[in-house]
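Q: sequence plus the predicted model coming up.
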Amino acid sequence: MKSWTEAAFVMAAVMAAGAAQAETRLTYKSAKTGTSYYQMAVELAEGVKAASNGELVMTVEESQGSVQNVMEVRARGADYIFTAPPSLVQASQEGSGPFDGKSSPQFSEVRSLFPIPSLTMHFVLAGAEGATSLDALEGQNILLGKGSFGATEGEKYLDLFGMTDKVTIADAELSNAVDALKNGQIDGFVTAGSFPAPNVIEAAASQPVRLLSMTDDQIAQTGQARVVIPADVYPGQAGDITTTGLPVVAFTTTAMDDDTAYQLTKAFWMQREKMAGNAPWWKGVTPDQVAALSALHPGAARYYEEAGVAVAE
């Protein structure tokens, strides 16, 4: 009996060790809780675990923003995955912008894995009838908000297209946009987020609104990527909306081994279609976007080669 018990104990220990060895734990740093990007992180973690049969387990960590995500590269290890716009990673490597005077050799070790939904510009006006071009902003009282990418980009567009003096900018926080629109305090608002954006859904569900489209020439002038919001994403939206977006990518570093990066990238694309069926924002992610990713992790590059997905030179 004693011999049998000892053997069972040893066998259980071996099995536990094998299970622990088979499971790779990762940390995914994304955004503040309550945001669409944090919800995406949760969906992604669940999808990756399912696609890898539990071999890849991601813990989602709250973040104060992309700058923090990039900064933490300096102190993180092989398990670290984070999201950020590629332009911000480039700024870290150049020591410019928010990274001025804070450069680090670790920034040069950042590598791309796969794209996630873009930070998409939304121009929302009250009323379903009327013009749907940016000219419709003229003479309107518009809420831009303060400090966010959407506010900065919206202000830039007004200046770029000679509309700064033709629009009244409301002095309020973007969090008040939907209530202010309902009460007639503003005529519209500008916001940036993955679509469908919760505040735009709320606005469209409570009253008739329309989203404005940009021309290809206007998009080219902004220097941002062209993004199409498909028809019927929002209540009352009959056609596609053409606008701009800031690409966002899931990154890691060269510290992550090739096999883990390969399995993670494969798991993401295996689950993308299923995730898109549950959350429409994943519909905006396609293999075509991979060609724009620079400095791919070798493990991710191996997956794309096997899958026949075009990558950057």
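A: Received the coordinates, thanks.
Q: CA atoms for contacts and neighbours, from now on please.
A: Noted.
Q: you'd agree residue 169 is up against residue 142?
A: Yes. Assessed by C-alpha atoms under 8 Å, residue 169 is found in contact with residue 142 at 5.1 Å.
Q: okay, pairing it with this:
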Amino acid sequence: MKKKLAVILSVILVFAMLFMTACGDKPAADPEAGNNVAAGDLSSIKINVGTGGSTGTYYGFCNVISSLLKEKTGAQLMIQASGASKANILDIEDGIVDMAIVQNDVMDYAYNGTSLFADVGAIKSFSTLGAAYAEVCQIVAKADSGIKTVADLKGKKVSVGDSGSGVEFNAQQILGAYGITFEDIDKQNLSFQASADALKDGKIDAFFCTAGAPTVAITDLSTTTGIVLVEIDAEHLAKLQADYGFYAAYTVPAGTYNGIDADVTTVAVKATFIVSNELDEETVYQLTKAIYENKDEYSHEKAAEMSLEYAVSSISVPFHPGAERYYKEVGAIS
């Protein structure tokens, strides 16, 4: 009897092991299961992507990419509206999204637990996939204000964006490169549109705006008010890049805004794709490859700024192993 029972149990155990092995061969399609893909195949994946407000550039840009990649590869990038950079990083940390687009300065703050993330602490649950396009640090003043350099902002009434925003930290860092603190200006915390309106009405002398150029609020302002964009000279640009690894040099072309008749040198941060470290190497390799090898077909103006060189420069947070593998394969990094 005992022998028969042992045989029966052995047979049950063998069938159980075979069943588990068969189940284990199936590719994971659930984002929470890791989205493992076979080499060269993205059709089985479903990636939740955090962007920004539903009327913003992040949301529209990522929807364009999602549509084309689904057509080309079968990949499903599930685009979600969100509170933008900081919220996206927290959502990756909490497992709500697998991928996001964020400013590269904000992801630096998160990775190191500084500035916007000083109260949260360092978050290491994400890696870089690649940079996409520039978000330009623009300093706007009236044409007749006499403000020609950043140094001229000392003692002036200056809007530095919403309190606690990435723009406010950009302003603090740029002013700091010139030896100016917030105590040296009459600091105002206004949104882009409110800043433009206040400048037009003479309530402030200048404002900072970090966004893709041209920026609607500045474009509209320039049609009714003479403006200047304040340049960041080479010496202070170099200092900013030395002090902060996420700034890139940027030239706002003449004609970007009404009355801006010459190129203006400034700095920019980068709209950058990041991914959860829970995604496996093959998935992120295929995703990186698909995103950048189809860049010429995206029907969005920001896609014109995409390049492999741009994707890998001024990045201070480590690349995901899958992205790193792709960039090494194409010679973008060594």
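A: Looks like it arrived, so ask away. Nothing here was measured: the structure is a model prediction, and the numbers come from that model.
Q: check the secondary structure at residue 134 of the second structure for me.
A: strand (DSSP: H, G, I helix; E, B strand; the rest coil).
Q: and the residue nearest to it when sequence neighbours are not counted, how close does it get to residue 157 of the second structure?
A: Closest residue in space to residue 134 of the second structure, ignoring its immediate chain neighbours: residue 270 at 4.6 Å, by C-alpha to C-alpha, 6 or more residues apart in numbering. To residue 157 of the second structure, residue 270 of the second structure is 28 Å away according to C-alpha to C-alpha, to the nearest Å.
Q: quick one, helices of the stretch 101-250 of the second structure?
A: In the stretch 101-250 of the second structure, the segments counted as helices under DSSP state H, counting those that start in this stretch are 104-112, 166-177, 192-200, 216-224, 234-243.
Q: and of those, who's closest to residue 145 of the second structure?
A: Closest of the helices of the stretch 101-250 of the second structure to residue 145 of the second structure is helix 192-200, at 10.5 Å (criterion: C-alpha to C-alpha).
Q: for the closest one, name the packing helices and strands.
A: strand 126-142, strand 206-211, helix 216-224 (3 or more C-alpha pairs under 8 Å, 6 or more residues apart in numbering; DSSP states H and E).
Q: residue 258 of the second structure is nearest to which of the ones you listed?
A: Per C-alpha to C-alpha, nearest to residue 258 of the second structure of these: helix 216-224, 5.3 Å.
Q: tell me the residues of the first structure aligned with the closest one.
A: Under TM-score structural alignment, the match for helix 216-224 of the second structure in the first structure covers residues 198-206.
Q: how big's the offset between the matching stretch and the second structure?
A: Mean deviation of stretch 198-206 of the first structure relative to the second structure after superposition (mean C-alpha distance after the TM-score superposition for the first structure): 2.1 Å.
Q: how about that stretch: buried residues?
A: Residues of stretch 198-206 of the first structure classed as buried: 199, 200, 203, 204 (neighbour count, 16 or more other C-alpha atoms under 10 Å).
Q: for residue 220 of the first structure, state which of those residues is nearest.
A: So of those, ranked by how close each gets to residue 220 of the first structure (C-alpha to C-alpha), first place is residue 200, at 24.9 Å.
Q: from residue 303 of the first structure, how far off is the closest one?
A: Residue 200 of the first structure is 36 Å from residue 303 of the first structure, by C-alpha to C-alpha.
Q: then residue 9 of the first structure?
A: From residue 9 of the first structure to residue 303 of the first structure the distance is 40 Å (C-alpha to C-alpha).
Q: more neighbours: the two, which one.
A: residue 303 (19 against 12; other C-alpha atoms under 10 Å).
Q: counterpart of that one in the second structure?
A: Aligned partner of residue 303 of the first structure by TM-score structural alignment: residue 326.
Q: how about that match: what's its closest non-neighbour residue?
A: Per C-alpha to C-alpha, 6+ apart, closest to residue 326 of the second structure is residue 285, 5.8 Å.
Q: what does residue 174 of the first structure give?
A: In space, residue 174 of the first structure is closest to residue 145, 4.5 Å off (C-alpha to C-alpha, 6+ apart).
Q: so the one you found sits against residue 172, correct?
A: Yes. Under the criterion of C-alpha under 8 Å, residue 145 of the first structure makes contact with residue 172 at 6.2 Å.
Q: centre-most residue in the second structure?
A: Geometric centre of the second structure, nearest residue: residue 102, 2.4 Å, by C-alpha atoms, centre = their mean.
Q: quick one: map it onto the first structure.
A: That one, residue 102 of the second structure, aligns with residue 84 by TM-score structural alignment.
Q: show me what contacts its match?
A: 66, 67, 69, 70, 248, 249, 250, 251 (C-alpha atoms under 8 Å, 6 or more residues apart in numbering).
Q: got the contact list for residue 187 of the first structure?
A: Contacts of residue 187 of the first structure by C-alpha under 8 Å, 6+ apart are 125, 126, 140, 141, 142, 181.
Q: mind listing what the third one touches?
A: Contacts were defined as C-alpha under 8 Å, 6+ apart; by that measure residue 140 of the first structure touches 166, 167, 168, 186, 187, 188.
Q: what sits against the first one?
A: Pointing back at residue 166 of the first structure there. 138, 139, 140.
Q: and what of residue 190 of the second structure?
A: 159, 160, 161, 162, 163.
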